[in-house]
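[1] Whatever this is, show me its structure:
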Amino acid sequence: MQKKALNYCVSLLLLGCAATPAMAADLSIGDPKTDLGELKLSGFLRAKYQDKSWTGNDHKLTFDAARINLDYTSPKIFGHLEYRCYQYNKLCDFSTLVDAYVGYNINDSHLLQAGLQPVPFGPGRFWESNYYGGVITQIGLEDVHNVGLKYQGKFDTGTQVELAYFTGDGGSYSGPYSEDASRYTTNFVKPEDSSLTHLDEQNMFIGRVKQEIRSLPEPMKGNIGASYWQSDIENKTNGQTGDRQAWAVFGDVSYNNLGFGLTLGKNEVDNKDPLTPKASLMGSFDDNFMVANEGMFYTADVSYKFKNVGKLDAVMPYAMYSSYVKSEDGYDDSSRHLVGVATYYKNMSFVAEYIMGKNDFLIGGPSSSYAQGGDDETHELLNLQFYYKF
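    This next block holds a predicted model:
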């Protein structure tokens, strides 16, 4: 009942923002430089049109998603809340909390942050320039948001250090299809099939180090870094405890408006499950799927931003390569590759992306895509999106 009421309130707020576009850009109170601080509301409304090679059911323009951000900023205390809703069959029938954290600025270089927040693994929250994301988001290592405490420190050497402890995931919310996979982040979830094992990830210790490369000639800029993830995997079916260990190394370089990034690493899960020791049940966005417990992952991204193109503020073409190469013999690798372009005009943007997926559940693959695979075909998706930001 509480989730339904929250969905209803979010829907009303979104409709109010859409109906008052002139006022939406000024939804802030206070001054971030004062002790009282500033409270600011922002977000977006998004529509989409998709053409899928594996089905002909989506050839129509529809409302897709909305995001609401509420930010509090002051010299010492800050906070952030992000809530999203999506339309599957009706407005906001799937909705989920993404972030809800507060922080304290110890000084200009060091801070503490507590609550539901992005996990500091890989190069950042997003590993690429596109809007759809790479296949590693479905493996549960990219754009992950869990509940915990994080320390961040920046040093004069150009080094940034983040150390975090997460007690568990952010929980499930409201969706029309799944009991426990109604969530933004791909986590281990409770199975709807009683024959599958219920896993829960806890006690996550995660660290990330980034180093600015200062020896590059102007106007080049670059960073390199590494991150490590260690956690307990509680097998709620048999009472045993396994673990996850993952690492990633990454780097990026830019030259004026040209940017290139590369991330590679390994994921290894011991689920203490005698029935399916090689794969584990995970879920997000109201879907469940099995994921191979061990594999190498790769993401490469390139983009170029053309500024002030005619009446447009910017035009940015980009391309991405991402893959999950499974260690188990007989398991087919999963991949998602993408080329696209985004155009920006004031508070509006338009995105066109052509996506190719193989053994990718979101791009036409079977439910076993991220585990043993078994699909020899490459499926294509044309993804068109229109954003109104407030």
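[2] drop to CA atoms for contacts and neighbour counts, all remaining ones
    Noted.
[3] where along the stretch 51-200 of the chain do the strands fall?
    For the stretch 51-200 of the chain, the strands defined by DSSP state E, counting those that start in this stretch cover 62-73, 77-86, 94-105, 110-118, 145-154, 159-169, 187-188, 199-212.
[4] Could you also give me the structure for this second sequence? I'd like to compare it with the first:
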Amino acid sequence: MQKFILLIVTCLISTLCYAQYPEEDPDEPVLKIGGALRFNYNLSTWKKDQLERGGDFGYDVFRLNVESAYKGIKLNAEFRYYSEAFGGGFLKQGWFQHDFSENSQVQVGLNQVPFGIQQYNSNNWFFNITYYLGFEDDHDMGVKYIHDNGRWQWQAAYYKSAEEFLFGLAEPSPNRYSYDITGRNKENNQLNFKLVRRMGDSLAHELGASLQGGLLYNLDTERNGNRYAAALHYEYKPIYSPWNVKLQAMLYRINPRYATGADLDFVEMGAYGASYNVATRGEMYTASVAYHLPIDTRLLQGITFYNNYGYYNKQVDGFENTHMNVLGALFTAGPMYIYTDAAFGYNQPWLGPEWTNSLALGTPGDTDWHMRFNMNMGYYF
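    Here you go, the predicted structure:
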């Protein structure tokens, strides 16, 4: 497996070396600095004390974005600082980039994994169920090549590890932005390939297929297991129409090398300072629709209405499945983006009282739908 990975990486590097370079480098350095400050209000139906208080309103995140370019090398980085309860400060993304032409580029560093609908498989603040298992807006450490000529796009990537903040044999820290396997297992040596075909006069229809495979090192047995995933997606995103539709189906398998007698049907996954258990086998189906209503007023420029649904079929006997649906609207007011979500969950750790096993065993025979009303207000600069 490792020899096969080295062969793929060698082929990828060879492709990059023979790509066409730009005719000239920019003479002057470019630096752009931006960011956001966000606050959050939420009211959860399963929290009696919160219902008595009328919800909670507080700090969400402060983020800083930096983009730079000089002599053909670009930089893209985003640092986020959450409260200590949600992981504190960490790098969300950060990579070096070189454009070989208008249609091709390479990124090296902590970049977005090419899998499924990008950048988001959702329209809301809560994402879709794919995010909570590491398959939406995931970022890992490696090298990615992108070629896009409008009609066709393909991406190939090799990731040495996930968001690596602790080196050696230390357990992966859950203080990170995107969900990765944590606990006594570490993601390593991952390959991704994604192919997209755009159709129609305005390229509004997008069909895509994604493949992912990698190793999983167990800290106790010091042996590698394996993992893989595949997805098919369709997205309708016309330039001059207010509608957006996202459909995706995917499956995954995780085969950790636990010690003899300790075989488990779940692994730990973590982000935002905490971990939970996730089934080692499953399928996910998601469907999202959004409609943008432009508004020409001094304060409000538009409202985007959306409904995003996700179904997680755990293919482990005795594990109860998960549903997630988010109904809401995004209000755009100058530099402010205000998400108002009514998020409903069934065996979803962020949308119910059970945290540790919602995405694994669940609570068979005693599961209810729960709702969290959430309003996120962000000023982007």
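[5] on that earlier part again, can the strands of the stretch 51-200 of the first structure go into CSV with extra columns for mean neighbour count and distance to residue 24 of the first structure?
    Below are those laid out as CSV (neighbours: other C-alpha atoms under 10 Å; distance: least, C-alpha to C-alpha, whole Å):
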stretch, mean neighbour count, distance to residue 24 of the first structure
strand 62-73, 20, 12
strand 77-86, 20, 16
strand 94-105, 22, 21
strand 110-118, 21, 25
strand 145-154, 21, 27
strand 159-169, 20, 32
strand 187-188, 27, 34
strand 199-212, 21, 36
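[6] Looking at those, spot the one closest to residue 45 of the first structure.
    strand 62-73 (4.5 Å; C-alpha to C-alpha).
[7] Tell me roughly how far the closest one lies from the second structure on average.
    If you overlay the two and look at strand 62-73 of the first structure, the average distance to its match in the second structure is 1.2 Å (mean C-alpha distance after the TM-score superposition for the first structure).
[8] Read off where that strand ends up in the second structure.
    With TM-score structural alignment applied, strand 62-73 of the first structure matches the range 58-69 in the second structure.
[9] Indicate which one of the strands of the stretch 51-200 of the first structure is closest to residue 31 of the first structure.
    Nearest to residue 31 of the first structure, of the strands of the stretch 51-200 of the first structure and by C-alpha to C-alpha, is strand 62-73 at 8.2 Å.
[10] Point me to the residue sitting closest to the centre of the first structure.
    Centroid-nearest residue in the first structure: residue 143, 2.7 Å away (criterion: C-alpha atoms, centre = their mean).
[11] For it, what is the corresponding residue in the second structure?
    Under the alignment by TM-score structural alignment, residue 143 of the first structure pairs with residue 137 in the second structure.
[12] ok, now residue 106 of the first structure?
    Aligned against the second structure by TM-score structural alignment, residue 106 of the first structure finds its counterpart in residue 100.
[13] Pull the number of nearby residues for that match.
    Neighbours of residue 100 of the second structure under the rule other C-alpha atoms under 10 Å: 19.
[14] Check the offset of stretch 271-283 of the second structure from the chain's centre.
    Mean-position distance between stretch 271-283 of the second structure and its chain equals 13 Å (C-alpha atoms, centre = their mean, to the nearest Å).
[15] which residues in the first structure does that stretch align to?
    Using TM-score structural alignment, the residues of the first structure aligned to stretch 271-283 of the second structure are 284-296.
[16] can you give me the helices for the second structure?
    Along the second structure, the stretches classed as helices by DSSP state H are 2-17, 48-53.
[17] Deepest-packed of the ones you listed, please.
    When those are scored by mean count of other C-alpha atoms under 10 Å, the highest mean neighbour count falls to helix 2-17 (a mean of 13).
[18] how about residue 114 of the second structure, what's its partner in the first structure?
    Aligned partner of residue 114 of the second structure by TM-score structural alignment: residue 120.
[19] and if you look at residue 245 of the second structure?
    With TM-score structural alignment as the criterion, residue 245 of the second structure matches residue 260.
[20] again, but for residue 314 of the second structure
    Using TM-score structural alignment, residue 314 of the second structure pairs with residue 326 in the first structure.
[21] Setting the sequence-adjacent residues aside, check what's closest to its match.
    Spatial nearest neighbour of residue 326 of the first structure, excluding adjacent residues (C-alpha to C-alpha, 6 or more residues apart in numbering): residue 295 at 4.0 Å.
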